[in-house]
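1. The following comprises the amino acid sequence and a computationally predicted model.
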Amino acid sequence: MKNIIKYIGISAFALMLNSCDSYLDRQPDDALTIEMIFQKRATTQQYLFNVYSYMIDESHTAKNTPWLGASDEACITYLQRGYCYMNNGSWSPDSPPYQAFWKSYYQGIREANFFMQNVDKCPEINFEEKLQWKTEARFLRAYYYAMMMRMYGPVILLGDEVADITSADLDLGKERSTWEECMDYICKEFDEVAEILPEKQETNWYGKPTIGAALALKARMLLYSARKLYNSDDSFYKNIVSTEGKHLFPQAYNAKKWEWAAEANKAVIDLGIYDLYKEYTNGNLDPYKSYAGIYLSLWNNEVIFGRALNAKEWRYVTTPRGIGDLSYGGVAATQKMVDAYAMDNGRYPIIGYTDNGANPVFDPEANYTEGKFQNVKNPADGITYSNTNTMYMNREPRFYVSVCWSGEKWKAGSKTIDVEFYYGGNSGPGSSHNYSKTGYLISKMSDHSLNHANKEYGRFSWPICRLGEIYLNYAEALNECDPGNADILKYINLIRERAGVPNLEEVYPEEVKDQDKMRELIRHERQVELAFEGYRFFDTRTWRIAEETERGPVYGMNVMTTDHKPGGAFWQRTIAEKRIFNKKHYLFPISQEALDRNKKITQNYLW
């Protein structure tokens, strides 16, 4: 056997097999191969690693996924990527971007089923270890279904069947199950594996699933299911009927869904296993180090399920070009995302927009101005910048940890530059296609003590699930099923306390008493706390507000001008991109290729 990995390398969780001539590449109906694989502990374990290998690395935001590039929190420069076609409305069932997800996840499901049906044959593994490995494969099967459901809605449930490995569509001619059937299935699966999985994996196996991972994924999916996309009396999915005569989507609003979501998220909290990550300086909570440390302190106790990754790809696309080689600096925060961060007094500075997003409406109580230039201190690095736009002044700690603006210093190990995002600047357009379209970059998750241009990449935690999300999930669900419950403010304030901003009721004493206003405050807090982690894409869609948030112009600073002096043209809000979003775009289409092969599949709405 050549090139089969000998260990999982779980600290990075880079679970990919590189073999082109291994037992694992052969047909599962090859009796000799099956006999050989499942006679030895080592090769049986390697097959389990193969099941893990279908987990898509979602930190490769400029290449692997559209979660940032097709959301209102980010704008990515690179052309001819899937998110580009999504943003300009040119995608279709004939050319669906990211269709490989469908195939890859079904391959993972097939491999999980195959492993579960054969692992008992191995004579070198005891009963307890077989049970653990089968449970891991079963968890991964449910995880792959959940990952598809958030993209496509209802999917094809295969149960324990092993699809023919030679079948290109991998669905055995089945119709999609209903949304509720899919939800019932994955929730039951996550519940049952949670009874077997450990509370915590041994150090060498961090990244493998735990009780918390199973319950957290179940809780997230129940929250999605309670939101308007899948829980409304006016759903535009009502008329989607399967070839078997079933309504694929829920037909009416069900208030109980919010209770189920609240209970599921509280169950994760009540495990008592996880804590918000915090660091202290001179005995005092340091919100800057605390927020940054969620990602830079590997396997910290806030991460429920995640991966400790080589930061190379993330650093490539978020580091300003002026740092040097391998700095492509094209994954940019939008002006709207910059506007979302609170002031240090806890109030959100922008309360709306006029003229199709061109002009912000300021909160008069936020103490916010823009377009004026004076000395502005960045409390994260302690540097005071002269002649700097006051829109970057007196913002909350998460802003300074997460966003880089033009004129700020970017530190990369021993090298520091003054970032220039304007035309002809060291990190702007003009001499390269690697630049920020909005005049901002994402600093979050970058270790500034390292210079990746010297191949100092470092590692970071990519949280697939973390406790901060669970707190926000729980608060949102409670606000819908039990408005006024004290736990709503309790868990939102725990997030804000770690972020170094005042409690919500201190800042918005009247708004927190109103369910509708509280809903918007929770959504806003979620937008900021979970920024650039891949949540926003699914939040705007499941809330069914993406026709407002994802359609129309995307604004930033005017990077196409050389006039960057204080008050110059660079500092004017300028359209960086125009996007199209229609009702059909809430869910991905099933590819026409799959529809042609399998006449039983019902297509998604309007595709």
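-> Okay, I see it.
2. rest of the way, CA atoms for contacts and neighbours
-> Noted.
3. who's in contact with Ile211?
-> 193-200 (C-alpha atoms under 8 Å, 6 or more residues apart in numbering).
4. I'd like those residues laid out as JSON lines, including distance to Asp447, secondary structure and neighbour count.
-> Shown next, in JSON lines, are the contacts of Ile211 (distance: C-alpha to C-alpha, whole Å; DSSP: H, G, I helix; E, B strand; the rest coil; neighbours: other C-alpha atoms under 10 Å):
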{"residue": "Val193", "distance to Asp447": "36", "secondary structure": "helix", "neighbour count": "23"}
{"residue": "Ala194", "distance to Asp447": "34", "secondary structure": "helix", "neighbour count": "20"}
{"residue": "Glu195", "distance to Asp447": "37", "secondary structure": "coil", "neighbour count": "13"}
{"residue": "Ile196", "distance to Asp447": "36", "secondary structure": "coil", "neighbour count": "14"}
{"residue": "Leu197", "distance to Asp447": "33", "secondary structure": "coil", "neighbour count": "22"}
{"residue": "Pro198", "distance to Asp447": "31", "secondary structure": "coil", "neighbour count": "15"}
{"residue": "Glu199", "distance to Asp447": "30", "secondary structure": "coil", "neighbour count": "15"}
{"residue": "Lys200", "distance to Asp447": "27", "secondary structure": "coil", "neighbour count": "17"}
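5. also this one, for the comparison:
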Amino acid sequence: MKKGKYILMGAILVGLGFTSCSDYLNVDRYFKEQQSNDHIFENKDYTLQWLSFCYSRLQGDNIEVGHSDICPTNFSDDQAFNEGNNGDRYRKFKLGEYGYGYSYGGYYTNSWPWAYDAIYQASILINNIYKNKDFTQEEITDVKGQARFLRAYFYWLLLKKYGPVPIMPIEGADYTKSYEELSFPRNTYDECVEFITSEMQQAAFELFERRDNLNICRPTKGAALAVRAKVFLYGASPLANGNTEMADFTDKSGRILIPQEYDESKWAKAAAAAKDMIEYAEETGFYRIYTVGVRKQDNDKSYPSTITPPPHEIYSNKNFPEGWQNIDPFESYRAIFNGELYAAENPELIFTRGLNKDGNNLETAQGIADLVRHQLPASCGGWNIHGVTQKQCDAYDMAWGEPFDRATCPDGYVTNDNKQDHLYDHVPNDVHMEYTNREPRFYASIAYNGCVWDCASAVEGKDEHYRYIQRWYYRGADDGRINGGQNWLITGIGVKKYVHPTDCANHGGSICDKVEPTLRYADILLIYAESLNNLTPGKSYDIASWDGSKTHTIKRDIEEMRRGVKPIRMRAGLPDYDNAVYQDPKLFFNKLVHERQIEFFNENQRFFDLRRWKIAEEHESEQIYGCNTLVNRDHRDAFYTPVRVANLQTSFSRKQYFWPITYDELKRNKNMTQAPGWQDYD
């Protein structure tokens, strides 16, 4: 690396506090003067400004949980959004019209350049931080670890979206050279996985174990170990492990970038990495599945009494995690996302951007709070444009764990006379019976027609006229279909996840802050179970732990798989799978696909899960169904007959497994190749 001068592109860091987590992630001011690297990295403030620029590039198009304007991958076959012309923008996204030459040509294009901006900055910091005389040696190590984590994390974001990408020189590219000299080809997928996981392993040695409330957005040792497990999982999955359908994904020398030979040991590495994180969590007590205790009160509409799950001979009389006797499954799940918890109070949260400001204008966008604004009904001051597909709505099981069956579900509506027919919900009168007796995660996530929106922060009227009101999506209702407008749900089913009981965007109300659930401990548990499931019964692998202190013997062990699944099921108030499921790899895989669909709904997981499993064509090519939004209340029975969403056709082609490289990047980098199926422009 040249020892010349570098342009200091650091974002101003306002302190190092939790408030600064939002500040350093939404400020993008540039120093205009050139300063020598010695001067920059000998100064504490300049060093932190340099680092904060890397953090700022986690925003915009690199956001991981956000609304449709900025995070389209949060919408797969589970959600749809309306944006004029009956969801025309969603239709184009579903058809893969987001490359050069399409109307989406200007959308979602910053993730690539922003990631490489940060990678370059992080590399320079890593190689120069030793010069700083204002930090203690412990602080130098931690700052270096933060930069290393961020550099690897940006490669991880690129790998998920674009597939194998160029790994830049670790000493930092020399931008005094010409474009041709700086042209780098893609590395192979395996090389990307190896680089990211090894960097996360090193970062785990360097990073602090804990952050105080003022620095909760900064990565920890646990975050590095968790991302390492996640990346190994993707490297083991069918998209990147023996995928002969991607034999034409090559660099310009003809080198095949996706491994053509299946390697089962990759699953063992993923399992070992997940086990590293699980054992670390159990040893330190830093991470666990979050639960709330049983609540018995009837005077607080926002926090109703606990609904005890249906009696079960094993789980009803045992405390969590062996059962659900002492927890409230509904509130345990809801509170993770809706702002009820500060990030530091949530033991399930491994890594977060905090109060992410998730727009390309980093100073004005509103993060998860803005996502909620897109979900709130219009009568609550929301945009009312994010809808749940019928497929996702029907995927939630019954309270006793059996699949929902539309053919046999009860007909009619909730009344005062049929309360005994739905003991496992708080569904109010006039709601269709198909929405009764569903598992608790359904009520924490789905805004069915006629559900109550609390809007408890509304203050106008000095009564409850604006609070605790049922909202309806029938045509002609306040929140129903609007001809010529876009603020209505194209599926007639809304989203409750992330919505706090106090959230209201009008009538003097407000939307409370909430943090992005970038990576949760629940994910690590399911990664462990999935990885073990893919090992040949009777075969074992000896793999060193992340720090070399022990050796894991990894094999397909039913009890170890249950160790990953059971806490998720118990928290949800649902029975664990029986042994027949655990013993059958295919049956278990199908259950796992379903479990992740429910547990990680609206967390930007489904889009990538379907692709890494290579089942996206099966699921995303299905037509989108919802309620019949053309129907008014007078013909309400017809509203609940699933219909295909008008003017919304979907399809899936092979090219949609990876995102296209932009024309500008292909023109600049003579060694870059396009992902299969997209225009190459040669």
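-> It's in. The shown structure was predicted, so the numbers you read here are calculated from the model rather than taken from an experiment.
6. Got a TM-score for the pair?
-> Overlay of the two chains. TM-score (TM-score structural alignment, normalised by the length of structure 1): 0.89; 578 aligned residues with a C-alpha RMSD of 2.7 Å.
7. which one of the contacts of Ile211 of structure 1 is nearest Gly293 of structure 1?
-> Lys200 (20.3 Å; C-alpha to C-alpha).
8. How about the contacts made by that closest one?
-> Per C-alpha under 8 Å, 6+ apart, neighbours of Lys200 of structure 1: 210-211.
9. Would you state the helices of the stretch 401-550 of structure 2 in chain order?
-> 440-445, 521-533 (DSSP state H, counting those that start in this stretch).
10. The last one vs structure 1, mean deviation?
-> Translated: helix 521-533 of structure 2. In the superposition with structure 1, the average deviation recorded for helix 521-533 of structure 2 is 0.8 Å (mean C-alpha distance after the TM-score superposition for structure 1).
11. cool, the shortest one as well?
-> Per the superposition on structure 1, helix 440-445 of structure 2 and its aligned residues are separated by 0.5 Å on average (mean C-alpha distance after the TM-score superposition for structure 1).
12. What residues in structure 1 pair up with that helix?
-> Using TM-score structural alignment, helix 440-445 of structure 2 corresponds to residues 397-402 of structure 1.
13. Over to the last one?
-> The counterpart of helix 521-533 of structure 2 in structure 1, counting by TM-score structural alignment, spans residues 467-479.
14. can you list contacts of the matching stretch?
-> Stretch 467-479 of structure 1 is contacted by residues 216, 219-220, 223, 258-259, 261-263, 265-266, 268-269, 274-276, 302-304, 485, 487-489, 491-492, 495, 515, 518-519, 522-523, 526, 529-530 when judged by C-alpha under 8 Å, 6+ apart.
15. Tabulate the contacts of Ile211 of structure 1 in a markdown table, adding columns for distance to Asp160 of structure 1.
-> Conversion of the contacts of Ile211 of structure 1 to a markdown table gives the following (distance: C-alpha to C-alpha, whole Å):
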| residue | distance to Asp160 of structure 1 |
| --- | --- |
| Val193 | 15 |
| Ala194 | 19 |
| Glu195 | 19 |
| Ile196 | 19 |
| Leu197 | 20 |
| Pro198 | 23 |
| Glu199 | 26 |
| Lys200 | 27 |
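16. Please enumerate the helices of the stretch 101-250 of structure 1.
-> 127-152, 179-194, 211-226.
17. Mean neighbour count, those helices: which tops it?
-> Highest mean neighbour count of the helices of the stretch 101-250 of structure 1: helix 211-226, a mean of 25 (counted as mean count of other C-alpha atoms under 10 Å).
18. which element follows it toward the C-terminus?
-> As assigned by DSSP states H and E, the chain's next helix or strand after helix 211-226 of structure 1 is helix 256-269.
19. Report the buried residues of that next one.
-> Along helix 256-269 of structure 1, these residues count as buried under the neighbour rule (16 or more other C-alpha atoms under 10 Å): 257-269.
20. export those to TSV and tack on distance to Asn87 of structure 1?
-> What follows is the buried residues of helix 256-269 of structure 1, written out as TSV (distance: C-alpha to C-alpha, whole Å):
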residue	distance to Asn87 of structure 1
Lys257	32
Trp258	31
Glu259	35
Trp260	34
Ala261	31
Ala262	33
Glu263	36
Ala264	34
Asn265	33
Lys266	36
Ala267	38
Val268	36
Ile269	37
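21. what's the farthest-apart pair in those residues?
-> The most widely separated members of these, counting by C-alpha to C-alpha, are Lys257 and Ile269 (18.7 Å).
22. burial of the aligned residue in structure 1 for Asn213 of structure 2, as a residue count?
-> In structure 1, the residue paired with Asn213 of structure 2 is Thr203, using TM-score structural alignment. By other C-alpha atoms under 10 Å, 10 other residues sit near Thr203 of structure 1.
23. And Leu229 of structure 1, by the same measure?
-> Residue neighbour count, defined by other C-alpha under 10 Å, stands at 23 for Leu229 of structure 1.
24. State the distance from Arg459 of structure 1 to Tyr52 of structure 1.
-> Separation of Arg459 of structure 1 from Tyr52 of structure 1 (C-alpha to C-alpha, to the nearest Å) stands at 20 Å.
25. quick one, helices of the stretch 251-400 of structure 2?
-> For the stretch 251-400 of structure 2, the helices defined by DSSP H, counting those that start in this stretch occupy 265-284, 329-334, 367-375, 390-395.
26. Which of the ones you listed sits closest to Tyr577 of structure 2?
-> Tyr577 of structure 2 sits nearest to helix 390-395 of all the helices of the stretch 251-400 of structure 2, at 16.7 Å, using C-alpha to C-alpha.
27. Would you mind confirming that Arg475 of structure 2 is in contact with Asn483?
-> No: the pair Arg475 of structure 2 / Asn483 is not scored as a contact, 9.4 Å apart, by C-alpha atoms under 8 Å.
28. more crowded one of the two?
-> Looking at Arg475 of structure 2 and Asn483 with other C-alpha under 10 Å, you find the greater number of neighbours at Arg475, namely 22 against 13.
29. As a check, name the ranges of all strands in the stretch 551-682 of structure 2.
-> With DSSP state E, counting those that start in this stretch as the criterion, the stretch 551-682 of structure 2 has strands at 551-555, 625-626, 643-644.
30. so which of those is the most packed in?
-> Burial of those is given as mean neighbour count (mean count of other C-alpha under 10 Å); strand 625-626 ranks first at a mean of 24.
31. which part of structure 1 lines up with that one?
-> With TM-score structural alignment as the criterion, strand 625-626 of structure 2 aligns to 555-556.
32. Average offset of that stretch relative to structure 2?
-> Averaged out, stretch 555-556 of structure 1 is 0.7 Å away (mean C-alpha distance after the TM-score superposition for structure 1).
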